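Student: after the sequence you'll find the predicted model.
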Amino acid sequence: MKSGPMHRYLFHALRPLLCLLILLSGLAAPALAQLPNMSGNPPSEQEETVTDAFGRTTPRGTVQGYLAAMAQNDPIQAGRFLQVEPGSARAETLAEQLRTVLDRSGRLAPVSEINNTNEGASGDGLEGDLDQVGIISSPDGDVPLLVRRIQQDGHAVWVVADETLKALPKLANQSVATLIERYTPSSLKGYELLGIPAGDWAAVPVLAFLTFLIGWCLAWALTAFAINTWLRRAPAETRDEARRVRVPLAFLFSNGLFRFACLGLGVSVIARQWTFQLYDIIAILSLVWIVFIVTSAVARRLLDTMTRREKTSAISGTKLITRLINAVALFIGLFQILDMLGFDVGTGLAALGIGGLALALGAQKTIENLVGSVMLVVDQPIRVGDLCQFEGVFGTVEDIGIRSTRVRTLEHTVVTIPNGAFSSMQIENFTRKERFLFHHQFGVRYETTAEEIERVRQALKAYLKEHPAIQDDDPAVRFLNFGADSLTMEIFVYIETRSIPKFFDYQTELLMGVMNTVQGEGVEFAFPSQTVYLSRDSRAPANFLGGKPESTARENKPPSA
């Protein structure tokens, strides 16, 4: 199959989308690298799942548990997350001091960056039983917020390390009231909802609105600059796509601005942690949104170019790769969001290595259809826009998707076929024809003489040789056989066109020409006729034929013109 230039064009046309897919794969690698036991091997003794009533089995669980306890104004419960004797007065005091320090000068790491395994993070330069989950600023320098893994009640738990607790009294004395604390009306001080002070409830919505407004202005200015410079000569559709990026881009800008404003004004750590997590989710969705917009714009530009240059072979590949990129981006985004919300996605994915049978039973058809779609694009038995026939279905291919292919029939119904089954069918592609066969038979009356038949043959040959759609110096016009009611003649030539509508036009024109040529030679077309012979049976009664013993014959023929 001569497809080398076509495949090279497809590669060059899809190179931007392939680069974006590689970039997304690189972004997914760090997340996938953290999945535990992806090889499917049984867990070791050190990796055995342990349970803790307070969720302290991972550094992330300890941080979230401490914040949840302080949100309920329960310092006794919060003290269980510190490396001190649970229930002691010192534990309550340190829990309160830790909250004060975090509210005024502390910063916790984003939830997605805090390790969520029993063993903690590795390669961070700390001892094996230590993890850093935040930082506390002070006039004497930054103090790391550390958590340590210790043995308690017969199993390992993570608690705020003693190194950090020893510095808390001094850090609490050095801390000063934040701007929100200073300017909160005295009538609102002391009131909290879900552990968040009333001043923060008033400040956070205002900050969210102002930072989004600033982010919108930045996004509008950036896209306007791009439209007036880089995209000045681009089609109107491309400039419209650039304008669509403004909303998700504004969310991304506002994410950074909101964090900076909350830290600068002194929003409490509980309010910060929950709102930062919400903003992280919005940022991920915004990135996925931008990927959708960019891939849609690039794909539309490529499809327009391919259609204009009649490179239809690359259209299906472009659509498939665009959908794969969007699917990868959506998968990465959902994976990160579920991980932020505390779902153990890694363990679920790792179970696929162990539960191969479940994958084979549950996802077999999905994988089969995905592989089938790739084979349809690579092997290209059909392309979008091709007229094809398979298993009694005749129609035009409208779309080759990741799961199925849609075909529009002549009755304008849509037939959807799973790609796994479609790729294994015997498909007849009419659009790929280099030329069309004109093969017809017709009969002339038995009264036609041999000289008349030869004269008709030569006249038809001359007519076909002169026709512009027939590129044959010796068209095949034959006296085929003696039929039941006619002398059968046959025409076997090729019409030189790749267009199906033009073929039907040429076929109509040729049939009319054949009719005129045959009639012009004085030869008549035959139609079904029958001759019936009647005779008297010698064994029949004498009066069986009305008393007439002689044989009679009647020819059943239509009256002559």
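Tutor: Structure received.
Student: drop to CA atoms for contacts and neighbour counts, all remaining ones
Tutor: Noted.
Student: can you tell me how far Glu490 sits from Thr275?
Tutor: 82 Å (CA to CA, to the nearest Å).
Student: residues contacting Val328?
Tutor: By CA atoms under 8 Å, 6 or more residues apart in numbering, the contact list for Val328 reads Leu21, Leu24, Ser25.
Student: nearest residue to the most centrally placed residue in the chain in space, please, no chain neighbours.
Tutor: In the chain, the C-alpha nearest the mean C-alpha coordinate belongs to Arg323, at 3.1 Å (CA atoms, centre = their mean). Of all residues beyond its chain neighbours, the one nearest Arg323 is Ile402 (7.4 Å), with distances taken as CA to CA, 6 or more residues apart in numbering.
Student: hmm, Leu320 and the one you found touching each other?
Tutor: Yes: with contact defined as CA atoms under 8 Å, Ile402 reaches Leu320; the gap is 6.5 Å.
Student: and here is the other one:
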Amino acid sequence: MSELQAFWEEIELVWQRGVFGVETDRALLAIAVFLLFVILRGLFTAVVVAGLGRLTQRTETTIDDQMLEAARGPLRFVFLVAGLFFAARVAPLPPEVDEYVTRIVRSLIAFTIFWTIYRMAEPLSFLLDHVSNAMRGQEIGAALKKFAVRIFRVIVAVIGAAAILEEWDFDVAAVLGGLGLIGMAVAFGAQNLIANLFGGVVIFLDKIFVEGHWIRAGDVEGVVEKIGFRTTKIRRFDKSLVTLPNTKLSDDAVVNFSMMTNRRIYWVIGLEYRTTHEQLRQVVEGISAYVHNNDDFETDPNRVSTLIHADSFNNSSIDIMFYAFTKTTIWAEWMRVKEELLYEVKRIVEEAGTSFAFPSSSIYVEALPFGEPEVPIRIKDTRSSGGGGGEPDRSIEPSGDTQTVRPGARGPSGEDGE
């Protein structure tokens, strides 16, 4: 019995010693409390969050849906932080361990607060529209809102990191002061970064372009894929990706094709010089009537200029200038309109009885350097039917473009017919 009693005493000693100086029963209780909060988190998500989701779906605005989705993660994380806090209170820890646990809990609380603000930045970006309306009388652009949200999130992340570091006795002010001492050296190295950052701000404020626009900057042409703090990514039409610094795009000329109100078709239609006055007029009037009666073309003189006129006498053609604008700016649709126009112009020219000109040259000869050309001749042999053995009868007789040669006679060039 004494041995069994000694063994039981050892069990009691281990049970009382527990973990980190905490009795085992209290440690198990702390684990149970933490697991309880984990279960409560699941119930909260399934009941409260799901119920709020059904309510927000009934409203007309989508802002409440976005805010609920943004707060979902932090709300679930709060239960884990609370579970850790109450578990630490159920099982009193030694002072040195309790200090670290307290710092961890405070750090997690700070993280949750700044994480919530970080996620709420985008749903609450609609407030920028009200501020812009109050200051400038117009809403802020979607691209500028997106850029402002990025900057705000960076600021929140930096402040949140500083708050967490403060909990662990890091002297953030001293660190920032030290950075200020080397700020001069950093400024020289980061001047391009700063310039590109302000270039990005200029792009957004001036609304030069936004993501998805088709632009041309220098010899780079394509669709804007992403506007970053330092660079802008452009996807060319051959699917290659070009990255340009924001300063280049804010300082140089940028052609924004996506902001076209209409798309232009500019042709020079050349007709042959044998085209008569009536045929030329018929072609010009036919093309003009087609354009003005076609809903695909914009013909309002207050918006665009439509010019279809006989323009000039070119080297090999009489030129008609075609200058008109389509209503669509979409490339594929514009190509369809242009193709139908080409068919119609071809039909009008053919019905007028004329043709398109092509580069050609005509040579006019007033005199030849070696006199008159010889007339082509044909030699005709005629033998006597009398059967004599005399020479054949060869004569020169005009016969259209041919002649018959007689012995002793001379040809047109003065030489013997032989």
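Tutor: Right, received. Where do you want to start? All figures in this text were calculated on a predicted structure; none of them were measured in a lab.
Student: ok so, going back, restricted to helices, list the contacts of Val328 of structure 1.
Tutor: Among those, the members falling in helices (DSSP state H) are Leu21, Leu24, Ser25.
Student: wait, which of the contacts of Val328 of structure 1 is closest to Val267 of structure 1?
Tutor: Within the contacts of Val328 of structure 1, the smallest distance to Val267 of structure 1 is 34.1 Å, found for Leu24 (CA to CA).
Student: shouldn't that closest one be in contact with Phe331?
Tutor: No: with contact defined as CA under 8 Å, Leu24 of structure 1 does not count as touching Phe331 (10.4 Å).
Student: still on that earlier bit, who touches both of Ile402 and Leu320 of structure 1?
Tutor: Overlap of the contact sets of Ile402 of structure 1 and Leu320 (by CA under 8 Å, 6+ apart) consists of Ser373.
Student: could you find the closest non-adjacent residue to the residue mapped onto Ile284 of structure 1 from structure 2?
Tutor: Per TM-score structural alignment, the equivalent position to Ile284 of structure 1 in structure 2 is Ala110. Closest residue in space to Ala110 of structure 2, ignoring its immediate chain neighbours: Ile164 at 6.5 Å, by CA to CA, 6+ apart.
Student: which residues are in contact with that neighbour?
Tutor: Ser107, Ala110, Phe111.
Student: repeat the analysis, applying 10 Å as the threshold.
Tutor: Neighbouring residues of Ile164 of structure 2 by CA atoms under 10 Å, 6 or more residues apart in numbering: Arg103, Ile104, Arg106, Ser107, Leu108, Ile109, Ala110, Phe111, Phe170.
Student: any idea which element the alignment partner in structure 1 of Gly178 of structure 2 lies in?
Tutor: When structure 1 is aligned by TM-score structural alignment, the residue opposite Gly178 of structure 2 is Ala351. In this structure, Ala351 of structure 1 is located in helix 345-354 according to DSSP states H and E.
Student: just the helices in the stretch 51-200 of structure 1 please.
Tutor: Ranges of helices in the stretch 51-200 of structure 1, per DSSP state H, counting those that start in this stretch, are 59-71, 75-79, 89-105, 162-174, 179-183, 198-228.
Student: which residues of structure 2 does the first one align to?
Tutor: Helix 59-71 of structure 1 lines up with nothing in structure 2 when matched by TM-score structural alignment.
Student: mean per-residue distance, the biggest helix by length in structure 2 to structure 1?
Tutor: Ranked by number of residues, the top helix in structure 2 under DSSP H is helix 63-90. Comparison of helix 63-90 of structure 2 with structure 1 after fitting gives an average deviation of 4.4 Å (mean CA distance after the TM-score superposition for structure 1).
Student: tell me the counterpart of Ala357 of structure 2 in structure 1.
Tutor: Aligned partner of Ala357 of structure 2 by TM-score structural alignment: Ala526.
Student: gap between its match and Ala484 of structure 1?
Tutor: 11 Å.
Student: the two - which one has more neighbours?
Tutor: With neighbours defined as other CA atoms under 10 Å, Ala526 of structure 1 and Ala484 compare such that Ala526 has more, 17 against 11.
Student: contacts only, for the more buried one.
Tutor: Phe442, Gly443, Val444, Arg445, Tyr446, Glu447, Thr448, Asp485, Ser486, Leu487, Thr488 are the contacts of Ala526 of structure 1 under CA under 10 Å, 6+ apart.
Student: can you find the partner of the first one in structure 2?
Tutor: To tie it back to what came earlier, the one meant is Phe442 of structure 1. Using TM-score structural alignment, Phe442 of structure 1 lines up with Ile269 in structure 2.
Student: noted, bye for now.
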